[in-house]
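Student: Following is a predicted model, sequence given first.
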Amino acid sequence: MSTLVNLTEMLKGVLEGCVLEIISRKETYGYEITRQLNELGFTEVVDGTVYTILVRLEKNNLVEITKKPSDKGPPRKFFALNDAGREELREFWAKWGFISSKINELKKE
């Protein structure tokens, strides 16, 4: 199994939190979220993966959606966190802090 596949598997568990963090910074849309993740080095993340997460966030009522005209094609869906989304993000970072501290402890042993 290649390193890239292993990274993709590890990332699946935290990608939703990463998307929430990006949305928390400013109202944005799917392609822009994918681009930001790719710029961070998560080059294996594709639009389809991000859109699946966005659908789940919408279904779980964690985002507010505004449709805005696009220069190319149909209107774009812009996403912003609502109160429930901000709480979900806070919980994600709390869990991430716990997990990363324990992994770092384990690494030192």
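Tutor: Everything's here; your move. Residues are numbered from 1 along each chain as shown.
Student: Every contact and neighbour count from this point should use C-alpha atoms.
Tutor: Noted.
Student: Run through the helices of this protein in chain order.
Tutor: Secondary structure of the chain (DSSP state H): helices located at 3-12, 15-25, 30-39, 47-59, 83-108.
Student: what's the third one packed up against?
Tutor: Helix 30-39 is packed against helix 15-25, helix 47-59, with contacts defined by 3 or more C-alpha pairs under 8 Å, 6 or more residues apart in numbering; DSSP states H and E.
Student: Compare those and give me the one nearest Lys108.
Tutor: Each of the helices and strands packed on helix 30-39 was scored for nearness to Lys108 using C-alpha to C-alpha, and the closest is helix 15-25 (26.0 Å).
Student: what comes up buried for that closest one?
Tutor: 15-24 (16 or more other C-alpha atoms under 10 Å).
Student: Check which helices and strands it sits against.
Tutor: Looks like helix 15-25 contacts helix 30-39, helix 47-59, strand 76-81, helix 83-108 (3+ C-alpha pairs under 8 Å, 6+ apart).
Student: structure B:
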Amino acid sequence: MPNGERTEVLQGTLDLMILQTLASLGPQHGYAVAARLEQVSGGALQLNMGTLYPGLTRLEARGLVSARWGQTDANRRARFYELTARGRRALEQERSQWFRMAGIMARVLE
């Protein structure tokens, strides 16, 4: 983790991070999504469930993910979230917008 600091999730990026995680790993329960985001960020992102679950619920309401009950590796009951076809299309669109905006910001900050 850079300088040992946590990083706040930028407004509007949580959905993109969740969609990308589910696209990369397949169906996951919320805790596994949070753990993966912490892992790939080198510990800089540590999402609490009060942040993550509203995002998952919002994505489910928009039809971008589906949810089902299942068992975790620790044999606990949990909701597993999976990207829908609509979610895959939205992910590609949001990724494109993100890379475009990141390029613009890089040019502005030079």
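Tutor: Thanks, I have the structure now. Treat the numbers as computed from the prediction; the structure is a model and nothing was measured.
Student: Make TSV out of the helices and strands packed on helix 30-39 of the first structure and add distance to Ser70 of the first structure.
Tutor: Shown next, in TSV, are those (distance: least, C-alpha to C-alpha, whole Å):
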stretch	distance to Ser70 of the first structure
helix 15-25	19
helix 47-59	17
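Student: Quick one, which of those helices gets closest to Ser101 of the first structure.
Tutor: helix 15-25 (17.2 Å).
Student: Tell me how far that closest one lies from the chain's centre.
Tutor: 4 Å (C-alpha atoms, centre = their mean, to the nearest Å).
Student: Same question for stretch 40-53 of the second structure.
Tutor: Per C-alpha atoms, centre = their mean, the centroid offset for stretch 40-53 of the second structure relative to its chain is 9 Å.
Student: Show me what counts as buried in it.
Tutor: Of the residues in stretch 40-53 of the second structure, 43-47, 52 count as buried by neighbour count, 16+ other C-alpha under 10 Å.
Student: can you put those in TSV and add distance to Glu92 of the second structure?
Tutor: Shown next, in TSV, are the buried residues of stretch 40-53 of the second structure (distance: C-alpha to C-alpha, whole Å):
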residue	distance to Glu92 of the second structure
Gly43	26
Ala44	25
Leu45	22
Gln46	25
Leu47	23
Leu52	21
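Student: still on that earlier bit, pick the most deeply packed of the helices of the first structure.
Tutor: helix 15-25 (a mean of 19; mean count of other C-alpha atoms under 10 Å).
Student: what's the angle from it to helix 83-108?
Tutor: 130 degrees (axes from the mean of the first three to the mean of the last three C-alpha atoms, to 10 degrees).
Student: Mind listing residues that contact helix 15-25 of the first structure?
Tutor: Applying C-alpha atoms under 8 Å, 6 or more residues apart in numbering, the contact partners of helix 15-25 of the first structure are 33, 50, 53, 79-81, 85-86, 89, 92-93.
Student: now with 6 Å?
Tutor: Residues from elsewhere that reach helix 15-25 of the first structure (C-alpha atoms under 6 Å, 6 or more residues apart in numbering): 80-81, 92.
Student: Sweet, I'm off.
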